[in-house]
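Novice: Provided below are the primary sequence and the corresponding predicted coordinates.
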Amino acid sequence: MQTVAVLDFETTGLSPAQGDRATEIAVILLRDGQIVARYQSLMNAGRRIPSDVVNLTGITNEMIASAPSVSKVMREAALFVGKHPVVAHNAGFDRRFWQAELALLRMSADHSFACTMLASRRIYPHAQSHRLSSLAEMLRLPKSGRAHRAMVDAEMTSHLWHRLQDDIAQTYGLSLVDHALIARVQATSKAKVPTLLRSLNGGPRSDQAASHSKPRSCADEN
């Protein structure tokens, strides 16, 4: 039974290479579709948040001023993630900030990332949009609050991850759809994904991805 760390950042901008910094992080530990632990915190990296980002996320400079230091939060987050493989939506973005913030602390950030956006483009190629909120609406995934807050987005990504696992398993008759397999799917061209997945178990149960009509979600263990 594999545990993955589903991660989401809110930041001051798009690129740490341009001086942008993290303002919030959320991490969910997900095991067999169940949320088993959570970590979330705002963080103060001494970087002012532009007004357009404040409007998008609702995270204000006043909130950041009283938040814990980025070094404290990132050390805690790294300890929480441990050695687990990481999942994120548009993972290239989150991975850049994960690596940049941990590099400033001289901490290892060599985690394996899988991307629910790239995987969904291959498993749900006919979706009108592969943005997280659009996929959540299409697949009827639960929503717990305002998008562009780290924990809300991490929860939606967790639900999407589990749905991807379910749909791949049901469509192609696979008993194990783990982080390594989805990472392999996301790195395969759309046209070749069905052939790849058929080859793992002799063929899918149907030529179409599993039905999008029934919501499947991750449940909290409290």
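Specialist: Done, it's in.
Novice: C-alpha from now on. contacts and neighbour counts both.
Specialist: Will do.
Novice: Buried residues, the strand or helix carrying Glu76. List them.
Specialist: For Glu76, the host element (DSSP states H and E) is helix 70-81. Within helix 70-81, the residues scored as buried using 16 or more other Cα atoms under 10 Å are Val70, Ser71, Val73, Met74, Ala77, Ala78, Phe80, Val81.
Novice: correct me, but the fifth one touches Glu24?
Specialist: Right, the one you point to is Ala77. No: taking contacts as Cα atoms under 8 Å, Ala77 lies outside contact range of Glu24: 10.8 Å.
Novice: Name the nearest of the buried residues of helix 70-81 relative to Ile59.
Specialist: Nearest to Ile59 among the buried residues of helix 70-81, counting by Cα to Cα, is Val70 at 15.2 Å.
Novice: Who are the contact partners of the residue nearest the centre of the chain?
Specialist: Closest to where the C-alpha atoms of the chain average out (Cα atoms, centre = their mean) is Ala88, at 2.1 Å. The contact partners of Ala88, by Cα atoms under 8 Å, 6 or more residues apart in numbering, come to Val6, Leu7, Asp8, Asp94, Phe113, Ala114, Cys115, Thr116, Ala154, Thr157.
Novice: Structure two is appended below for comparative analysis:
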Amino acid sequence: MPRTRIHLTPAEAAARGLRCRTHLKAEHLMPGPGARPVGSVWQGRGAYYVYDPSDCVPWFWEPGPAQQRRQSIAAQARELIDSACLVLDTETTGVGPDDEVCEIAIVDAAGRPILDTLIRPSKPIPPEATSIHRITDEMVATAPSWPEVAVLFASIVAGRKVVAYNSAFDDRLLMQTHQRHGLPSPVLTTTCAMQMYAAWNGEWDKRRDGWRWMKLIDAATYCSAAEPGAHRALADARMTLGVLRYLQRCKSGRRPPRRTS
């Protein structure tokens, strides 16, 4: 008994006016909601489905997962800027558990400085820290100590959304600085621009099992937001705001082409 044939030939499909997805797209059509293939065509080593054009609707494009992720980040950046967020950056005596802030800057969503001051720490600034941010003991000798700035800082950030690049580091060093002087640390509502940009950039770090973090200067350069004076608090706060503004502008979720010059 001969085996029943389950596939159409290309000529049979064409005679019935059936279309595969490639042909439908060329005609600006796509299967409608719930539309099912009416047959399959054998060609070479495999088969493809074909559809009745009467079951199809005008073709429309849907963003893929990467573009949807970028759209979500752009919406988050837009919400932060529309809510008049503040952007903060600190420079510190180091990165350890007993280090403290030696410079702080806060700008508003328009880029205007709200706070920009050196801080006189309770111990000398190590040379390795000075080699990064260029802040010396001589520069902070006449600067206010943290207790002289803490009340103003708390009043500025109270009830405000605060954005920082690597906010976990700034949060920790601010808390350590408050604790060193026996002061209560205000509760900050912070968002990390570094993590936002990492997710938008979309490079996967297998070692961390997460999106690859980028240095602020690298992200700002890509976003055309780099400024002179990197690793000083005001310049870094402004570059962080520039990255946030860039993400806000990319509302389509499409990655702009890289500049070649």
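Specialist: Okay, I see it. Fair warning: this is a prediction, and the values are worked out from it, not measured in the lab.
Novice: follow-up on the earlier one: distance to Tyr39 of structure 1 added to the buried residues of helix 70-81 of structure 1, as TSV?
Specialist: Formatted as TSV, the buried residues of helix 70-81 of structure 1 follow (distance: Cα to Cα, whole Å):
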residue	distance to Tyr39 of structure 1
Val70	14
Ser71	15
Val73	10
Met74	11
Ala77	7
Ala78	10
Phe80	7
Val81	9
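Novice: OK, contacts around Pro184 of structure 2?
Specialist: Residues in contact with Pro184 of structure 2 (Cα under 8 Å, 6+ apart) are His178.
Novice: For structure 1, which segments count as strands?
Specialist: 3-11, 22-31, 34-42, 86-88, 113-115, 219-220 (DSSP state E).
Novice: Pro194 of structure 1: which of the ones you listed is closest?
Specialist: Proximity to Pro194 of structure 1 (Cα to Cα) singles out strand 113-115 among these, at 18.2 Å.
Novice: Mean per-residue distance, that closest one versus structure 2.
Specialist: Here the mean offset of strand 113-115 of structure 1 against structure 2 after fitting is 0.9 Å, by mean Cα distance after the TM-score superposition for structure 1.
Novice: One more: stretch 152-160 of structure 1?
Specialist: For stretch 152-160 of structure 1, the mean deviation from structure 2 after alignment is 0.4 Å (mean Cα distance after the TM-score superposition for structure 1).
Novice: That stretch aligns to what range in structure 2?
Specialist: Matched against structure 2 by TM-score structural alignment, stretch 152-160 of structure 1 falls on residues 235-243.
Novice: Return the distance of the matching stretch from the chain's centre.
Specialist: Centre-to-centre, stretch 235-243 of structure 2 and its host chain are 13 Å apart (Cα atoms, centre = their mean, to the nearest Å).
Novice: Now do that stretch: everything it contacts.
Specialist: 87-89, 105-107, 109, 111, 164-165, 193, 197, 216-217, 219-220, 223-230.
Novice: if you set the cut-off to 7 Å instead, what comes out?
Specialist: If you take Cα atoms under 7 Å, 6 or more residues apart in numbering as the criterion, stretch 235-243 of structure 2 is touched by 87-89, 105-107, 111, 164-165, 193, 219-220, 223, 225-227, 229-230.
Novice: Can you go through those residues and name the buried ones?
Specialist: 87-89, 105-107, 111, 164-165, 193, 219-220, 223, 225-226, 230.
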